[in-house]
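>>> here is a sequence with its predicted model. Questions after.
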Amino acid sequence: MSLVPELRTARLRLRGFVEADLDPFAAMQAEPGFMRHLGVGPSAGRPRTRAETWATMAGQLGQWALRGSGFWAIEHEGRFIGRAGILNPEGWPMPELAYGIAPAEWGRGFALEAASAALGWARENLPAPPVSFIHPDNHPSQRLAERLGAAQDGMIDLPGVQVQLWRYPPA
């Protein structure tokens, strides 16, 4: 029995990560254009290796067990195309709605669809709505947060990077 609840949208299936996701997820995280606004500390904006991607997947599965929330793998027509969910590792200031779609799938509305499903789940299952931490130059993510009803509420320092704080209203 999986700790990760499955969500479905009109076009997507959000599910727990499986080992078969490693290759497409590693390819996604190896792309500099995908990673340029992601990460904190010394790894901020840096593409990830296959081993780092494996550790990310394992950490996300572990977060479900330890925190009751985490990332879902996003599947479209049976293919892994990204991840979305609640990022809340140890030391994080508050639960964050985060999302990422493989660059080959950009512009098709998948990020909005997946993030909307994850936000709906969070509103029903977390004590307060999550926030999003968005790099000041990440204009597509800012527009997506606005479409989901978030409003920017200043800046916040994460390890090694200053980002915008976006707050989502309650349901």
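Looks like it arrived, so ask away.
>>> only C-alpha atoms for contact and neighbour calcs from this point on.
Noted.
>>> and the helix or strand that Asp23 is a member of, what does it pack against?
Under the assignment given by DSSP states H and E, the secondary-structure element containing Asp23 is helix 22-29. The contact analysis (3 or more Cα pairs under 8 Å, 6 or more residues apart in numbering; DSSP states H and E) places helix 22-29 against helix 50-67, strand 79-87.
>>> included below, for side-by-side comparison, is a second structure:
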Amino acid sequence: MTPPTIETERLILRGIEQGDLDGWAELMGDRDSARFIGGTTNRAGAWRSMAAFAGSWSLKGFGMFSVVERASGRWIGRLGPWQPEGWPGTEVGWSLIKSAWGRGYAAEGATAAIDWAFAALGWSEVIHVIDVDNTPSIALARRLGSTDQGPCELPAPLDKYNVHAWGQSCEQWIARRAATAA
């Protein structure tokens, strides 16, 4: 499947492209940015990771999007639907480069991606797999209306992480979106 392009007020969510490698390597090379997504890796490792995320679209019909800042055209991260083999559920996740933190981009992009996952993929629920020490992502999950569903296990080699699934049903999401729009 060819990834769609989703535009929000400040972001463009689009398919992963070879030209995203510089940003992807920045994300995966920074200790703080990569801490909760498997740890740092070099540029070659970042390319393999990028290729796996891009390949999800062919294999599963969905995958994370590259996140591009509309005003600058700069690649700032990856986010969207994700469910590799052995994953505990249908996830919408997010990871942004450090210079994009604190601007509300993750919430804006995740909202658009969740809307798309429920509408286009027909998911009945969405989760966010979050390390218990990742307080900014926990705060974002709460802001999105998700609640802590408890501990979950990730497949090796990520099984060493102490993570919880935060989530909600499609019905809860729709009701929350309707209430905030009113």
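Nice, I can see it. Being a predicted model, the structure only gives us computed values, none of them experimental.
>>> now the TM-score, please.
A TM-score of 0.91 describes the superposed chains when it is computed by TM-score structural alignment, normalised by the length of structure 1; 164 aligned residues with a Cα RMSD of 1.3 Å.
>>> coming back round to it: rebuild the helices and strands packed on helix 22-29 of structure 1 as a markdown table, extending it with distance to Gln152 of structure 1.
Converted to a markdown table, those look like this (distance: least, Cα to Cα, whole Å):
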| stretch | distance to Gln152 of structure 1 |
| --- | --- |
| helix 50-67 | 26 |
| strand 79-87 | 18 |
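>>> redo those as CSV? Include mean neighbour count and distance to Glu105 of structure 1.
Listed next are the helices and strands packed on helix 22-29 of structure 1 as CSV, based on neighbours: other Cα atoms under 10 Å; distance: least, Cα to Cα, whole Å:
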stretch, mean neighbour count, distance to Glu105 of structure 1
helix 50-67, 17, 19
strand 79-87, 24, 7
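>>> out of the ones you listed, flag the one nearest Pro169 of structure 1.
Minimum separation from Pro169 of structure 1 across these (Cα to Cα) falls at strand 79-87, 15.6 Å.
>>> ok, and what's touching that closest one?
Under the criterion Cα atoms under 8 Å, 6 or more residues apart in numbering, residues 21, 24-25, 28, 69-75, 95-102, 105, 111, 114-115, 118-119, 122, 130 lie in contact with strand 79-87 of structure 1.
>>> do stretch 2-9 of structure 1 as well
Judged by Cα under 8 Å, 6+ apart, the contacts made with stretch 2-9 of structure 1 from elsewhere in the structure are 13-16, 61, 64-65, 69, 72, 113-114, 117.
>>> which parts of structure 2 are strands?
Assignment of strands within structure 2 using DSSP state E yields the ranges 6-7, 11-14, 65-69, 75-82, 91-96, 125-131, 147-152, 163-169.
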